[in-house]
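Trainee: need a structure here:
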Amino acid sequence: MLRKEKIYQIIDDHSKQFTLEDLKQKDVGITSYQIADQLHIARNNASTDLNELWEEGKIIKITGKKKFAFFSQKIFSELTGICLQKKTVCPTLSKLMSDHSIIETTQDPFSNLIGADSSLKNSIISAKASILYPGGTMHTLLLGDSGVGKSLFAKTMYQFGLNEHVFQEDSKFVVFNCADYANNSELLLSQLFGS
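Mentor: Sure thing, here's the model as predicted:
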């Protein structure tokens, strides 16, 4: 495992021990000094990797004290429901939450799906994770037999992304039926990628 991966793992493990209430009330970040001590490396080496992780959108930089502290952006998004941009800097996590006004009462569009609390639960968790992935959404491929609801699930993912402000308000949900081009793969490719 690379040193940068070890540092990210330490931040991730550190961040997992806190709740949403902790973020509102405590200083919860971990400093480069603490990370360097845990890995028995020089602090400047830890800082170099921390800056790379911050630029990649994997961690949040907290500037509130004399020393910078860091927190996992993925864990922050899971706890608060806020999707952040890369290179997020804040004085405290509670200030970051209040700046993003997380108290929105928009209903989770996935709750309207039959099986949201049972058979679709794992699929919904994966879909939300791909949409809220730090640094940008992940590409998603939905597989299943005809008529099982892939298009409905994709539309629900799109609505969730709009609610979470991951997608721009004027972005469109486009349905493209590849089966219409089953006999002409070259035409399909030109429709998708241009000719």
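
Trainee: going forward, measure contacts and count neighbours with C-alpha atoms only.
Mentor: OK.

Trainee: Pull out the buried residues from stretch 78-87.
Mentor: Counting neighbours by 16 or more other C-alpha atoms under 10 Å, one finds that the buried residues in stretch 78-87 are Gly81, Ile82, Cys83, Leu84, Gln85, Lys86, Lys87.

Trainee: Those into a markdown table, with extra columns for secondary structure and distance to Gln9?
Mentor: Converted to a markdown table, the buried residues of stretch 78-87 look like this (DSSP: H, G, I helix; E, B strand; the rest coil; distance: C-alpha to C-alpha, whole Å):
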| residue | secondary structure | distance to Gln9 |
| --- | --- | --- |
| Gly81 | coil | 21 |
| Ile82 | coil | 21 |
| Cys83 | coil | 20 |
| Leu84 | coil | 20 |
| Gln85 | coil | 20 |
| Lys86 | coil | 18 |
| Lys87 | coil | 19 |
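
Trainee: to compare against the first, here's another:
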Amino acid sequence: MELLQDETANKDWQNNGVSAESLCQHFSVRRNTISAYLNELCKGGQAIKINSRPVLFWDRKQLEERYEIKLTDHEYASLKDLTAQLENPKKISPFDVVIGSQGSLYTPIERLKAAAGYPGTGLPVLITGSTGTGKSFLAKVFYQYCVDKGFLAEGSNFVHLNCASMPIIRNYLPAIYLAIVREHLLELVKIVKDYLMRQMVGCCFWMKSIA
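Mentor: Purely as a prediction, here's the structure:
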């Protein structure tokens, strides 16, 4: 894997693709063993494969970081196809699917992006709106944006907590809003904290409908 990364990090990476044959000679290992290993790296999203003669491989992360894009495939018909995507990527943001992303919701979405990229762990976000206006949908899109940009790790959870359906929260909401029963609030925080720790949260969306 290190050899693959080193060759991809080379400035002239197009002429430094790694083949199964070159690795066989380098490590003195059978070709079918090396080929199986390289193909596993591709399937696992760690390597890029070009179906040329010979078949060539590059480190995926190195290419994505160099060109600041996210490749859509792990296997390409030719080096030309890979280079074309690297140099002319289709820059599609998860927010592009949101109606109004280039209109009425442009400013709110830009604020969401700014919150996600805030130094440290980002900023908490409050999404408000009437029932049925798409708050939950926007929260999920925001989560996907954070994953795509690397603010959250791949596989991070999106935890949707519907306060209205959780008795422990519903029962204590009046106390929370009025700040009367402090011990109840602390108990609630502990319960939710324990739950979130078990979920290994990446992004948590709290939903509360107020009549």
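
Trainee: before we move on, back to that, now render the buried residues of stretch 78-87 of structure 1 as JSON lines, adding distance to Lys155 of structure 1.
Mentor: As requested, the buried residues of stretch 78-87 of structure 1 are exported to JSON lines (distance: C-alpha to C-alpha, whole Å):
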{"residue": "Gly81", "distance to Lys155 of structure 1": "19"}
{"residue": "Ile82", "distance to Lys155 of structure 1": "21"}
{"residue": "Cys83", "distance to Lys155 of structure 1": "19"}
{"residue": "Leu84", "distance to Lys155 of structure 1": "22"}
{"residue": "Gln85", "distance to Lys155 of structure 1": "23"}
{"residue": "Lys86", "distance to Lys155 of structure 1": "26"}
{"residue": "Lys87", "distance to Lys155 of structure 1": "30"}
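
Trainee: and which of the residues you listed is nearest to Ile131 of structure 1?
Mentor: Distance from Ile131 of structure 1 was checked for each of the buried residues of stretch 78-87 of structure 1 by C-alpha to C-alpha. The minimum falls on Cys83, at 9.0 Å.

Trainee: you'd agree that closest one is up against Ser77?
Mentor: Yes - taking contact to mean C-alpha atoms under 8 Å, the distance of 5.7 Å between Cys83 of structure 1 and Ser77 places them in contact.

Trainee: neighbours around the nearest residue to Ser93 of structure 2 once chain neighbours are set aside, how many?
Mentor: Excluding its sequence neighbours, the residue lying closest to Ser93 of structure 2 (C-alpha to C-alpha, 6 or more residues apart in numbering) is Tyr145, at 7.1 Å. For Tyr145 of structure 2, the neighbour count with other C-alpha atoms under 10 Å is 19.

Trainee: Confirm Tyr145 of structure 2 sits in a strand?
Mentor: No - secondary structure of Tyr145 of structure 2, determined by DSSP: H, G, I helix; E, B strand; the rest coil: helix, with no strand assignment.
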